[in-house]
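Student: Sequence and predicted model, in that order:
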Amino acid sequence: MSIRTSLRTPGRRPEWAGRNYSLLTAAAVVTNLGSHGAHIAAVFAVLEAGGSVGDVGLVAAARTLPLVLFLLVGGALADRLPRHRVMVAANALNCVSQAAFAVLVLAGEPRLWQMLVLTALCGTGTAFFNPAAEGMLLSSVSGEHTNRAFALFRMAMSGAGIGGAALGGAMIAAVGPGWVLAVDAAAFAVAGVMRAFLDVSRTAERAPSGGLLSDLREGWVEVRTRPWLWSIVLQFSVVVAVVGVADAVYGPLVAQEKLGGAAPWGVALALFGVGTIAGAVLMMVWKPRRMLLVGTLCVFPLALPSAGLAVPLPVWGLCAAMFLAGAAIEVFGVNWMATMHQEIPEDKFSRVSAYDWFGSVSMLPLATALAGPAESAFGRTAALWGCASLVVVVTALVLLVPDVRRMTRRAAAPVAAGTPAPAGTRDGTSAPTAV
């Protein structure tokens, strides 16, 4: 459903890229440039303050834990309140927490508990921001160009992430991690101002709700009555966990011992990012009719990097595996967003997105904690093969769900914001009905 204004600048952007979509994309580029460098800066800030590898893990967990705790609440609030206000408030919290982190690092040696608290605040802002942002993006486009719009948005984010990581690394080497954190705070401030100008005047008024718990229950009904939705959410709770373990824990160790150190591993990670851009470019021109089937088939290549590390492949082979995995996950991502846009009522976008995000991150802390014991019990090679096998098995199970195989793309038609998606969607059958 579209909530974009009719104001367009001829010759400067395509007709389908309305004001809200353009602001959302530009703001996402700004924040991604800052945050990808800041993640690296936080690690070096801990280490320069005398922290251990375990302390680095604690700070990473402090960022992830609030996502698990507050994502569902954030999704309910974003469907209850104007989404752009939730986004701006979350950006303000991120700005303040990162600015305080920067001041502590620049002023001297920050204490671990201070870094934990500030990182947790930043993670809390992200928990409220993500469902609101995804709901706002899904609401900002309509018509036949949704695929292209989602692909361009994701390509812009991927490019900004690659550039932000490279710029952040260079800045850390040149001026230290404190200034990178300060740049991230400034990026949140700029992006928050941009998002304050989003136009929600055409958004249909929300019906009065029965309270926060009632909103959460309604969101859960939307998820559990759609087998394609809850099966893929469960699938990615496993996929994100094992891929995260392979990339964040086992990958650097294999690179250090077998591939020549951090530099080759950095190149492999960069090739994953390049692959995501290639996948987004492909999806700007390709609109597969069976969106979920194509998207789910493209999850299988995510097993390639883990398998490549298990062998291990030479650097060029690992880079090829990472590139293919990056391209494949982008094809899945665009088709997933197109499916959500088509199937989920506008007034429930953020709540459903919150359950999706929750499923994706919920098992990651546990998997990371079990990575060491799994290596001790089975060996690193067996653990990596286990990661690859889990990706293949859970993805194959999802293909057993009829809606995943049969769901088709409907011909797009402009509709008013807030209107629920039509029911007939899957080869003449009806969409699941919420109860």
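Tutor: Structure's in. What do you need? Residues are numbered from 1 along each chain as shown.

Student: hey, let's count contacts and neighbours off CA atoms from now on
Tutor: Noted.

Student: Please enumerate residues in contact with stretch 336-350?
Tutor: Defining contact as C-alpha atoms under 8 Å, 6 or more residues apart in numbering, one finds that stretch 336-350 is touched by 1, 75-76, 78-79, 131-135, 138-139, 146-147, 150, 206, 219, 222, 291-292, 295, 352, 409-410, 417-422.

Student: try it against this one:
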Amino acid sequence: MSQPEIRALLRGRRYLAFWLGQVTSTVGNQLTVVVLAALVVPDRGPGVFGLVLAVESAVMGVLLLAGGVVADRYSRSTVMAVADVLRLAGIVGFFLFASQGPLAPLLAAAAVTGAGAALYEPAHRAALAQVVPEELRQQAYALDVSTKRLGSMAGALLAGVLLAGISPPKTLLVDIATFVVSLVTLVWLRLPPVRAAADARADGAETDGADADAPGGLRGMLDEAREGLVEVRRRPWAAVLMLQGTVQVFFLFAPNYILVPMVSQTRYGLSAFGWVSAATLAGSVAGSLLGGRVSSARPGLWAMNALAPCVLTPVCLAVDVPLWVFCAAGAAGSAGVGCFMVLWYSSLQREFPERVQGRVFALEGLASFGLQPIALAATPLLVRFVGTATFAAVAAVVLLGSTYGALAVPGTARFATRVPTRENPAAGEVKNRN
């Protein structure tokens, strides 16, 4: 991704507000995790801290699809603002009950925070189409993915600096300020609802901004959720790649969370995981920026090839290699994931109608990370049963098989359902930017 492309994105006032909100929200999320650990672990123990994170993750998973329905029904900036209010309420609950008092209010605060995340994530992904012209969306996703990585690092560093100088409760007040900044940008943005406008374009008719024929209540939400599922089923390549995400949670993401810090510290010393984490972060940022520069008729093929280096980390878990090789493997794998995510998210936005994108992104998040808590719990048990080397070898085989096996499904190589024609150049004319 080039500097002129970044400048072109940030010149737009709407995108600039959207991007600033995302940056502060990402910093705030990481601050929350670090400060919450500092508040909970000393007084309540690591078990309670794990329970708090589990409740937050579980509530997010349960409500994610409902969050997608809401994002498609109402203004996405308003939905994100409501999500920030919920997360603010959860942080206030952490402030009051993290260190002392009954456990139930603390878990309730975690549940509220998870509900806010379930609203925020689908709306955030889908809103990008409303603030960025189509020709810049891939670049916008590249900036989005890289910003999230850098924002997480900045949030962790800021938390460390603040905790070294002030108490955890006061640090949590700084965390609250980041969500206030995000909330202000979203209130200013005021994106209109997309559903009525999309229906009007499809029907060739004017509308007053509401879908009078849509059923309300729980039945209406279930019908809309079903519509999102139908849209995904009409595109088998998208459904298969979402299933691929579920498989790779068990054999890539969860093992990376559990095994990489364990193995790196055992082999190379306590400081080794810091070097591995830094290399992984740098690779992710580089890969996402590279993804913004890919212009091909077969972005899916690029994306699958980008994922292939992820197999290097399981190999390094199974084989004793020097620390620099371990770091390089982590960097290469995370670069591939970053590149894949940019191409994948931008293709979903091209392929699916605007009016269902909130539900599509919710389904994608649910498929990719809904089972992550189970995978995190199962990985140590599997490793204890079969051994690290055997588990890593199986993971490597599954990763390669699920990556290149997906290319057998029509549409995967192009990340599109229809073959591009001269009348449909947006589906993928080859342009060389190099």
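Tutor: Arrived safely, thanks for sending. Bear in mind that the values here come from a model prediction, so they are computed numbers and not experimental data.

Student: sorry, back to before: pull out the buried residues from the contacts of stretch 336-350 of structure 1.
Tutor: Burial by neighbour count, 16 or more other C-alpha atoms under 10 Å: within the contacts of stretch 336-350 of structure 1 this picks out 1, 75-76, 78-79, 131-135, 138-139, 146-147, 150, 219, 222, 291-292, 295, 352, 409-410, 417-418, 420-421.

Student: and those, which of them are in helices?
Tutor: Using DSSP state H, the members of these that fall within helices are 75-76, 78-79, 131-135, 138-139, 146-147, 150, 219, 222, 291-292, 295, 352.

Student: what about the aligned residue in structure 1 for Glu56 of structure 2, distance to Asp347 of structure 1?
Tutor: With the correspondence set by TM-score structural alignment, Glu56 of structure 2 lines up against Arg63 in structure 1. Distance from Arg63 of structure 1 to Asp347 of structure 1, counting by C-alpha to C-alpha, to the nearest Å: 28 Å.

Student: Residue range in structure 2 corresponding to stretch 31-38 of structure 1, please.
Tutor: Under the alignment (TM-score structural alignment), stretch 31-38 of structure 1 falls on residues 25-32 in structure 2.

Student: Measure the mean distance from that stretch to structure 1 post-superposition.
Tutor: Stretch 25-32 of structure 2, aligned to structure 1 and superposed, deviates on average by 1.5 Å (mean C-alpha distance after the TM-score superposition for structure 1).

Student: gap between that stretch and the chain center?
Tutor: Averaged C-alpha coordinates place stretch 25-32 of structure 2 at 14 Å from its chain's average position (C-alpha atoms, centre = their mean, to the nearest Å).

Student: Next, the buried residues of that stretch.
Tutor: Neighbour counts over stretch 25-32 of structure 2 (16+ other C-alpha under 10 Å) mark 25-32 as buried.

Student: burial measure for Pro373 of structure 1, as a count.
Tutor: Per other C-alpha atoms under 10 Å, the neighbour tally for Pro373 of structure 1 reads 12.

Student: close enough to count as contact, Val249 of structure 1 and Ala369?
Tutor: No - proximity of Val249 of structure 1 to Ala369 does not meet the contact threshold set by C-alpha atoms under 8 Å, at 10.0 Å.

Student: joint contacts of these two?
Tutor: Among the neighbours of Val249 of structure 1, none is also in contact with Ala369 (C-alpha under 8 Å, 6+ apart).

Student: Report the secondary structure state of Thr425 of structure 1.
Tutor: On the three-state scheme (DSSP: H, G, I helix; E, B strand; the rest coil), Thr425 of structure 1 is labelled strand.
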